[in-house]
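> the following block contains a protein sequence and its predicted model.
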Amino acid sequence: MSQCEVCGNEYHRPLLIKVDDTEHVFDSFECAIEGLAPRCGHCGCRIIGHGIEAGSQRYCCAHCARSSGVTGVADNAH
């Protein structure tokens, strides 16, 4: 049995996710997202998809990036 590092639940089939040289243990994808996904620099939501990186900040979408002063970004490319 392994213990989830987010919720503390002991689970017999944990998710083991290695980031760089550190292994993380979770009992669900929900806890893995909470434990590892970065937060948007504008609205604070967890970034589950690609998001947008500008400098050292990450944003969940072009709207949040533009609201923080980032230029030249769009959610849809035509």
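Cool, the structure landed. Residues are numbered from 1 along each chain as shown.
> only C-alpha atoms for contact and neighbour calcs from this point on.
Fine.
> following the longest helix belonging to the chain, which helix or strand shows up next?
Using DSSP state H, we find that the single longest helix of the chain is helix 29-36. Beyond helix 29-36 on the C-terminal side, the first helix or strand identified by DSSP states H and E is strand 52-54.
> alright, now check it against this:
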Amino acid sequence: MPKCDVCGNDYDKAFTVTTYDDSGTFDSFECAIHALAPTCAHCGCRIIGHGSEHAGVFYCCAHCAKEAGVIGIDDRA
């Protein structure tokens, strides 16, 4: 049986996620997010939505980007 790269669980319904430079086997989306999702530079949460990016730095939302000093990012236009 495939084994999850994050938690080590042997699971018959495990799946593989492939990115441009890496891949991993996971037993749940939770483990895949833990391993692959970027982290907000301000609050540290995992970014599972679109988030915001400025100068190569990722934020989970416009609020966190603003708190970090980024100007011109809004949640709504």
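Okay, I see it. Note that the structure is a prediction, hence the values are computed from the model and not measured.
> got the contact list for the longest helix of structure 1?
4-7, 15, 26, 46, 48 (Cα atoms under 8 Å, 6 or more residues apart in numbering).
> and for stretch 46-53 of structure 2?
Identification of contacts with stretch 46-53 of structure 2 by Cα under 8 Å, 6+ apart yields 33-34, 37-40, 58-62, 65, 73.
> widest-spaced pair of those?
Spanning the widest gap among the contacts of stretch 46-53 of structure 2 are His34 and Ile73, at 26.0 Å by Cα to Cα.
> let me know how buried whatever residue of structure 2 lines up with Ile48 of structure 1 is, in neighbour terms.
Aligning on TM-score structural alignment places Ile48 of structure 1 opposite Ile48 in structure 2. When neighbours are defined as other Cα atoms under 10 Å, Ile48 of structure 2 has 13 of them.
> Lys13 of structure 2 versus Ile48 of structure 2, what's the distance?
Between Ile48 of structure 2 and Lys13 of structure 2 the computed distance is 22 Å (Cα to Cα, to the nearest Å).
> then Ala55 of structure 2?
As judged by Cα to Cα, Ala55 of structure 2 and Lys13 of structure 2 stand 39 Å apart.
> cool, Ala65 of structure 2 as well?
38 Å.
> next: Thr19 of structure 2.
Using Cα to Cα, Thr19 of structure 2 is found at 20 Å from Lys13 of structure 2.
> with neighbour numbers in mind, choose between these two.
Higher neighbour count among Thr19 of structure 2 and Lys13: Lys13, with 11 against 8, using other Cα under 10 Å.
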